[in-house]
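Colleague: Below: sequence and its predicted model.
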Amino acid sequence: MTAETARPAGEWRGVELGSRVVDYTERDAILYALAVGAAATDLDLVFEERLRVLPTFALTLAQWAPDALGSRGAFDIRTAVHGSQRLEVLAPLPRSGSLAMTASVAEVWDKGSSAIFEVAVESDYFVATWALFAPGCGGFGGERGPSSPKRPEAPVDHRLDVATAPNQAALYRLLGDRHHMHIDPEAAEAAGQPRPFLHGLCTLAGTTLEVARRYGAHPADLRRLEGRFAAPVFPGDRLSVDCWGADANAVAFGAAVAERAVLTGGTVSFG
């Protein structure tokens, strides 16, 4: 056991995870758009002559940061799961190029038997925060942190249907998040799931696409996004997405599969 592995969860707060420059091409951005649900007719998302890069694509380029924390022994990578995600867009991503990023552990919350590690990644184009739910890492005497957001009490303004594809997790993992639980039944079982499940970021991005369409916004005009992954989505599931909001400047949303909440506390703005 290394010194870092033996470190109590609370002592990871403020730890620097380093910097990295990640290169990408137009092909990568197009593959991403297809993987999260863009259609072949969405030419400004899938055709290089008109390409606008989806802001959520940046989260695949920054996947190294939460992975770096796991590889340093902060938690068991076989059982830890992605709890929630925040993204603030600072500038449009170029069609291709190199993205310089720095990362750190912004916070660690003590949930009793479990802990939540917040990994923050910063660049000139975005600020993103992963919340990683780590069983067995709690009980170190830290603060519990914010409570889970509640469903709005107002009537639903729009209800959307979002389909996922049976091969969507297999496709999405080619973009960088190759955790075995999304493709290997044995790894999924070790994580407490009956079969491989869809990446939370894929579910969130695909939902955001449909919300943008319903509100008449371009998904590349995303400015802020947040959502909590309440339960797994399995490839082939259909999501029922409830939306609250008068226009694309501020939309709250949540998603369910057969009455089982899978995305909660969602907020998104375009402009």
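Modeller: Sure thing, it's come through. Numbering: from 1, shown residues only.
Colleague: Only C-alpha atoms from now on, for both contacts and neighbour counts.
Modeller: Noted.
Colleague: now the strands for the stretch 101-250 of the chain?
Modeller: According to DSSP state E, counting those that start in this stretch, the stretch 101-250 of the chain carries its strands in the segments 114-122, 126-135, 158-163, 222-229, 238-244.
Colleague: Now do the last one against strand 158-163, angle only.
Modeller: Inter-element angle recorded for strand 238-244 and strand 158-163: 160 degrees (by axes from the mean of the first three to the mean of the last three CA atoms, to 10 degrees).
Colleague: Give me the next element, helix or strand, following strand 238-244.
Modeller: strand 251-257 (DSSP states H and E).
Colleague: Check which element follows that following strand along the chain.
Modeller: strand 260-270.
Colleague: Below is an additional structure, to be compared with the one above:
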Amino acid sequence: MIAGEWAGRSLGERSVAYDNRDVILYALAVGATRDDLDLVFEDRLRVLPTFGLTLAQWAPDVLSDAGAFDHRSVHGSQVLDVQAPMPREGEILLAARVGNVWDKGTAAVFEVVVESDYFTATWAIFAPGAGGYGGERGPRAASAERAGEPRRLSLQTVPTQAALYRLTGDRHHIHIDPEASALIGQPIPILQGLCTISATTLPIAAALGAHPADLTHLAGRFAGPVVPGDTLDVDLWEGGAFEAKHGDDIVISAGEVVFE
């Protein structure tokens, strides 16, 4: 099947259950501290909206297992739009489908869309070797407007962060096994992209005087690897555009964030 024929196809539904331990583990994995009581203490708990991405992680895996793309594919970008706060624990029905599939010539980009009553999440999967079938190239990616000079924030990752984040659902071997990460040119297992972009929302919320659980929109492209323990610089512009760097290397580009 050529890549374009996947567009619009259903990837099925799943009812996913979780409890407050899952919510707290997730918050710790993306950088919450013991002082963030409403993120790590069940009596005051609020759910980080990005937690929903862990519940929906199965959807791009379904498309991969169906043979739409091979092991060379990478997670190119992510969008999350929040409709309502998630409960502290419960069961959520998720419906997944393939959105647009764009022909980039040497590669294709698959959109995987997961919808629920609480959020809509869209993965963009860059798949080398799947393009060149004569399909539409797609619109040029838009970025949030950068107004004025950015504020420079700091995000400290920790050496155990990828191992901890794996417990929230992303068990891909490149995040724990040096032999697996070496196959993609990374001698040290790398941090999950969703962990990196979700972790940026905590210092950004603090800088804006917002609560990270009040996130309503998040988007960004995964531009480079992060090794657990790296210190990232996060440049934040008025209006919510942001970019994350490790030294001179951009790791999250075209970032956008909105809080209620």
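Modeller: Everything's here; your move. Predicted, not measured: the structure shown is a model, and the values here were computed from it.
Colleague: just to revisit the earlier point, now the strands of the stretch 101-250 of the first structure in a markdown table, please, with extra columns for distance to residue 57 of the first structure and mean neighbour count.
Modeller: Supplementary listing: the strands of the stretch 101-250 of the first structure in a markdown table, determined by distance: least, CA to CA, whole Å; neighbours: other CA atoms under 10 Å:
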| stretch | distance to residue 57 of the first structure | mean neighbour count |
| --- | --- | --- |
| strand 114-122 | 14 | 24 |
| strand 126-135 | 11 | 22 |
| strand 158-163 | 19 | 16 |
| strand 222-229 | 11 | 22 |
| strand 238-244 | 21 | 21 |
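Colleague: and residue 30 of the first structure, which of the ones you listed is closest to it?
Modeller: Closest approach to residue 30 of the first structure among the strands of the stretch 101-250 of the first structure (CA to CA): strand 222-229, 17.0 Å.
Colleague: The closest one against the second structure, how far on average?
Modeller: Once fitted to the second structure, strand 222-229 of the first structure is off its aligned match by 0.6 Å on average (mean CA distance after the TM-score superposition for the first structure).
Colleague: so where is that strand in the second structure?
Modeller: Here strand 222-229 of the first structure aligns to the second structure at residues 215-222, judged by TM-score structural alignment.
Colleague: for stretch 192-205 of the first structure, same thing?
Modeller: Counting by TM-score structural alignment, stretch 192-205 of the first structure corresponds to 185-198 in the second structure.
Colleague: Residues in contact with that stretch: which ones?
Modeller: Stretch 185-198 of the second structure is contacted by residues 29-30, 50, 53, 75, 78, 161-162, 165, 170, 174-182, 220, 222, 225-228, 252 when judged by CA atoms under 8 Å, 6 or more residues apart in numbering.
Colleague: from these, which ones fall inside helices?
Modeller: Counting by DSSP state H, those place 29, 53, 161-162, 165, 178-182 in helices.
Colleague: Make TSV from the residues you listed and add distance to residue 189 of the second structure and neighbour count to it.
Modeller: Putting those into TSV (distance: CA to CA, whole Å; neighbours: other CA atoms under 10 Å) gives the following:
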residue	distance to residue 189 of the second structure	neighbour count
29	16	24
53	21	23
161	11	22
162	8	28
165	13	23
178	6	15
179	9	14
180	8	17
181	5	18
182	8	13
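Colleague: Going by distance to residue 14 of the second structure, which of these wins?
Modeller: residue 53 (13.6 Å).
Colleague: returning to that earlier point: now the match of stretch 192-205 of the first structure, how far from the chain's geometric center?
Modeller: Offset of stretch 185-198 of the second structure from its chain centre (CA atoms, centre = their mean, to the nearest Å): 11 Å.
Colleague: Could you tell me the end-to-end distance of that stretch?
Modeller: Using CA to CA, to the nearest Å, the end-to-end distance of stretch 185-198 of the second structure comes to 24 Å.
Colleague: Counting neighbours, which bits of that stretch end up buried?
Modeller: 186, 188-198 (16 or more other CA atoms under 10 Å).
Colleague: circling back to that earlier point, rebuild the strands of the stretch 101-250 of the first structure as CSV, extending it with distance to residue 51 of the first structure.
Modeller: Converted to CSV, these look like this (distance: least, CA to CA, whole Å):
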stretch, distance to residue 51 of the first structure
strand 114-122, 24
strand 126-135, 19
strand 158-163, 23
strand 222-229, 15
strand 238-244, 27
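Colleague: These: which one's closest to residue 45 of the first structure?
Modeller: Proximity to residue 45 of the first structure, assessed across these by CA to CA, is greatest for strand 222-229 (13.6 Å).
Colleague: which other helices and strands contact the closest one?
Modeller: strand 81-89, strand 260-270 (3 or more CA pairs under 8 Å, 6 or more residues apart in numbering; DSSP states H and E).
Colleague: out of those strands, nearest to residue 123 of the first structure?
Modeller: The nearest among these, by CA to CA, is strand 81-89 at 9.8 Å.
Colleague: Now do the closest one against strand 114-122, angle only.
Modeller: Following the same axes, to 10 degrees, one obtains 30 degrees for the angle between strand 81-89 of the first structure and strand 114-122.
Colleague: The lengthiest helix in the first structure vs the second structure, average offset?
Modeller: Identified as the longest helix of the first structure according to DSSP H is helix 200-214. Compared with the second structure after fitting, helix 200-214 of the first structure deviates on average by 0.5 Å (mean CA distance after the TM-score superposition for the first structure).
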